[in-house]
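Visitor: Model the following, please.
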Amino acid sequence: MIAIGLEGSANKIGVGIMLHPKNGGPAQVLANIRHTYVSPPGEGFLPKDTAQHHRAWVVKLVKAAIKEAGISVDDVDCICYTKGPGMGAPLQSTAVAARMLSLLWGKDLVGVNHCVGHIEMGRQVTGATNPVVLYVSGGNTQVIAYSSKRYRIFGETLDIAVGNCLDRFARTIYISNDPAPGYNIEQLAKKGKRLVEMPYTVKGMDCSFSGILAHIDSLATSLGLNGPDAAALDESNQTEINGDGDADASGKITRADLCFSLQETIYAMLVEITERAMAHVGAKDVLIVGGVGSNERLQEMMSLMARDRGGHLYATDERYCIDNGIMIAQAGLMAYSHGFKTPIEESTCTQRFRTDDVYVDWRD
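Guide: Here you go, the predicted model:
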């Protein structure tokens, strides 16, 4: 069976085509194409601008994906789209495109939970069977384990998502949004040499990131590392700190130090709550999914923790971690193969769609 997946919950519009052989063989990725709306440094992406971007690109990407996959419309079994969660206007644009293709081609429609799409794509690519899942992206932060036909949420963010925390700090210090603010923070963090103390907020199984964001924003402002001119600073143009305990009084702090310190602190928080969930359910393996999951430092820290527990880390690269169409096609096709369809009159979208609201009928 072949499914086309449309993903457009945030600033990326992705089209993917997945093939599941009817003889039970391994699934194949036939096409995985996406285009990103990139806003200027210091700015985020507005819903209306992002929706306009998706409308302008979705038809081009569908045509390109079909050509790359080497299939015809007659080969397609169903059209899968992101029902939620996500940003309202981009979700609506994607849902309209999916309904248009369904009506135009006479194909069944399947609405997919964005979070479940990430999990199923991660399981498919890595071969992980039943790991604890850390789902980290621009809009979501959750620790998840499967039980009784549901993906159960053991812990999550109490305010903003970890990816949103990174993105908003990137705006403060005017890091480029191309290809992604989180990726550029990661590259800058590799040059950091000083660990600056940050608030560490873990409450049981949950995390909070708004406090650390407010702290590091204030610190960057006090050091003159924010604003448009900050992007022009290089490693030789350092700013003296005031010796108030954020670092050694004789030291100097850079944008790279702040990025390094932010990453180390928030990723340590994520490793802590993930390990607590693994201990609770008796799991040894962990799977990281979502856009932030492609961060090499997070993978390194999580791998060390899993290895100490006698387990293994499963992770993927940016092709599968960052929002894409094949993850929607994969999850949609698994649901479709068990009889799930979305009637055209119910093909809505929603900004709030909990991971544990989905009945995972395709798993034992």
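
Visitor: make it CA atoms for all contacts and neighbour counts henceforth
Guide: Fine.

Visitor: which outside residues touch stretch 1-9?
Guide: 13-22, 54, 75-82, 84-88, 90-91, 93-94, 98, 114, 323-330, 332-333 (Cα atoms under 8 Å, 6 or more residues apart in numbering).

Visitor: quick one, strands of the chain?
Guide: Per DSSP state E, the chain carries strands over the ranges 2-7, 12-19, 28-36, 78-84, 108-113, 132-136, 141-147, 150-156, 202-203, 206-207, 239-240, 252-253, 286-289, 313-314.

Visitor: and the angle for the fourth one with strand 108-113?
Guide: Taking axes from the mean of the first three to the mean of the last three Cα atoms, to 10 degrees, one finds that strand 78-84 is oriented at 30 degrees with respect to strand 108-113.

Visitor: And for the longest one?
Guide: Interaxial angle, strand 28-36 versus strand 108-113 (the same axes, to 10 degrees): 60 degrees.

Visitor: So what touches strand 28-36?
Guide: Under Cα under 8 Å, 6+ apart, the answer for strand 28-36 is 11-20, 57, 61, 64-66, 68-69, 324-326.

Visitor: for stretch 54-61, same thing?
Guide: 8, 12-15, 33-35, 90, 93-94, 97.

Visitor: try 6 Å this time
Guide: By Cα atoms under 6 Å, 6 or more residues apart in numbering, the surrounding residues in contact with stretch 54-61 are I13.

Visitor: and it, how far out from the chain's middle?
Guide: Chain-centre distance of stretch 54-61: 21 Å, with Cα atoms, centre = their mean, to the nearest Å.

Visitor: in it, what's buried?
Guide: The neighbour-count check on stretch 54-61 (16 or more other Cα atoms under 10 Å) flags 54-55, 58, 61 as buried.

Visitor: and if you look at stretch 241-253?
Guide: Buried residues in stretch 241-253, counted by 16+ other Cα under 10 Å: 241, 247, 252-253.

Visitor: One more, please, to line up against the first structure:
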Amino acid sequence: MINLDKHIKPSRDYYLALGLEGSANKLGIGIIKHPKGELTATNRAEVLSNVRDTYISPPGEGFLPRDTARHHRNWVVRVLKDALAVAGLVGRDLDCICFTQGPGMGAPLQAVVIAARTIAQLWDVPLVGVNHCVGHIEMGREITGAQNPVVLYVSGGNTQVIAYSKNHYRIFGETLDIAIGNCLDRFARTLKIPNDPFPGYNIEQMAKRGKNFVELPYTVKGMDLSMSGILAFIDSLAGDMFAGNKNKLLVAADGSSVTPEDLCFSLQECLYAMLVEITERAMAHVQLQQVLIVGGVGSNERLQQMMAQMVQDRNGSVFATDERFCIDNGIMIAHAGLLAYRMGQTNELWDTVCSQKFRTDEVYVNWRDD
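Guide: Down below sits the predicted model:
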């Protein structure tokens, strides 16, 4: 058993960490409390606050790095004050300040790490850099109780199938071009779907009203997948639909015209089937019976249903979290950072440079020994 209590303060039997997340358009700050000893089903971490503010761009537009970074700079102090107030703490109560070190968008990452450096020096509290993907995984494991699952990580910037082995999260398969969340977001722009609360959610609601399945390219390459060709194909179908090009409009089997809702339904079915296939192949390879879905797209009900059907056929279990922990948030950074801090990991100021390409399998996971 790993000793997680190397740095506990003599005056108390718990740890407190604040996490700052800002790798994309979500600015999140959360505070978590770890009890002394190993985290178990009866000795759980406690979420003290989890505050988030989202930069929402107009329909048909994505969020640019400079605008997103401006949003984070404008809101970080207010979100920080709210998180501390909800937790009933002051800065000097904290054991460490954790921040997203990557991957993500460069300008938003930089805006948040500057805030983290500033408050760390003001309060004389150590800094801990956190891999965004590992934050999702560790928070998912803590909330759901999944022990050693195959992880499907699906978000706006990442699509990976992951399993743990020898102190690293190993990537068994991933996207070769764009991430699934980015694919959904870009199609939402084509349809001029609102970005509030987020594009993938609005596509999901439209897909529930779709009835006719339109066959799309299905691009699985071994354990990897590709989505740029699918996006280009369905974008062309939507373009013909909006242009009113009658010679190219699709007609369903019952003679009715294919609708935007049908296209959303078809896109979801195709993409999620690809994800289920590579996840099942990873389960067979590593001989595990649990699947944990993390990342913003992981909140999609249809993806959870399709994954549950596959896992049930293998006599396994599927785990997922709700939008509080699935969508980017500060508490996942606080939790993963505190796990690292308890093992003695901290970052000096010069070692807080963010990386847009900080890979999941680069992290040394020394808080696990299973």
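
Visitor: Quick one, which of the contacts of strand 28-36 of structure 1 are buried?
Guide: 11-20, 61, 64-66, 69, 324-326.

Visitor: measure the aligned partner of P41 of structure 1 in structure 2 to D322 of structure 2 for me?
Guide: Matched to structure 2 by TM-score structural alignment, P41 of structure 1 sits across from P59. Separation of P59 of structure 2 from D322 of structure 2 (Cα to Cα, to the nearest Å): 25 Å.

Visitor: who's sitting farthest from the centroid in structure 1?
Guide: Largest separation from the mean C-alpha position in structure 1: S250, at 38.9 Å (Cα atoms, centre = their mean).

Visitor: which position in structure 2 aligns with that residue?
Guide: In structure 2, the residue equivalent to S250 of structure 1 is G255, according to TM-score structural alignment.

Visitor: and what of L101 of structure 1?
Guide: Structural alignment (TM-score structural alignment) places L101 of structure 1 against I119 in structure 2.

Visitor: That match and V125 of structure 2, how far apart?
Guide: Taken as Cα to Cα, the span from I119 of structure 2 to V125 of structure 2 is 8 Å.

Visitor: Next: D262 of structure 2.
Guide: Computed as Cα to Cα, the D262 of structure 2 to V125 of structure 2 distance reads 53 Å.

Visitor: all helices of the stretch 101-250 of structure 1, in order?
Guide: Ranges of helices within the stretch 101-250 of structure 1 are 114-126, 162-172, 181-189, 210-222, based on DSSP state H, counting those that start in this stretch.

Visitor: Reformat these as a markdown table; add mean neighbour count and distance to V360 of structure 1.
Guide: Converted to a markdown table, those look like this (neighbours: other Cα atoms under 10 Å; distance: least, Cα to Cα, whole Å):
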| stretch | mean neighbour count | distance to V360 of structure 1 |
| --- | --- | --- |
| helix 114-126 | 22 | 9 |
| helix 162-172 | 23 | 26 |
| helix 181-189 | 21 | 31 |
| helix 210-222 | 17 | 32 |
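
Visitor: So which of those is nearest G310 of structure 1?
Guide: The closest of the helices of the stretch 101-250 of structure 1 to G310 of structure 1 is helix 114-126. By Cα to Cα, the value is 18.0 Å.

Visitor: Just give me the mean distance for the closest one relative to structure 2.
Guide: With mean Cα distance after the TM-score superposition for structure 1, helix 114-126 of structure 1 departs from structure 2 by a mean of 0.3 Å once superposed.

Visitor: residues in structure 2 matched by that helix, start to end?
Guide: So helix 114-126 of structure 1 is aligned with residues 132-144, judged by TM-score structural alignment.

Visitor: residues making contact with that stretch?
Guide: By Cα under 6 Å, 6+ apart, the residues outside stretch 132-144 of structure 2 that reach it are 100, 102, 332-333, 336, 360.

Visitor: Now for these: which two are most distant?
Guide: Across those (Cα to Cα), the longest gap, 14.7 Å, separates M332 and T360.

Visitor: The two: which is more packed in?
Guide: More crowded of M332 of structure 2 and T360, by other Cα atoms under 10 Å: M332, with 37 against 21.

Visitor: Map that one onto structure 1.
Guide: By TM-score structural alignment, M332 of structure 2 lines up with M327.

Visitor: ok, now T190 of structure 2?
Guide: Using TM-score structural alignment, the equivalent of T190 of structure 2 in structure 1 is T172.

Visitor: before we move on, what about S226 of structure 2?
Guide: In structure 1, S226 of structure 2 lands on S208 (TM-score structural alignment).

Visitor: what about its match, how many neighbours?
Guide: 21.

Visitor: Tell me which residues touch the match of P41 of structure 1, please.
Guide: Listed by Cα under 6 Å, 6+ apart, the contact set of P59 of structure 2 reads 192-195.

Visitor: For R186 of structure 2, see how far away it is.
Guide: Using Cα to Cα, one gets 11 Å for the distance from P59 of structure 2 to R186 of structure 2.

Visitor: repeat for Y15 of structure 2
Guide: Shown here: Y15 of structure 2 relative to R186 of structure 2, a distance of 41 Å by Cα to Cα.
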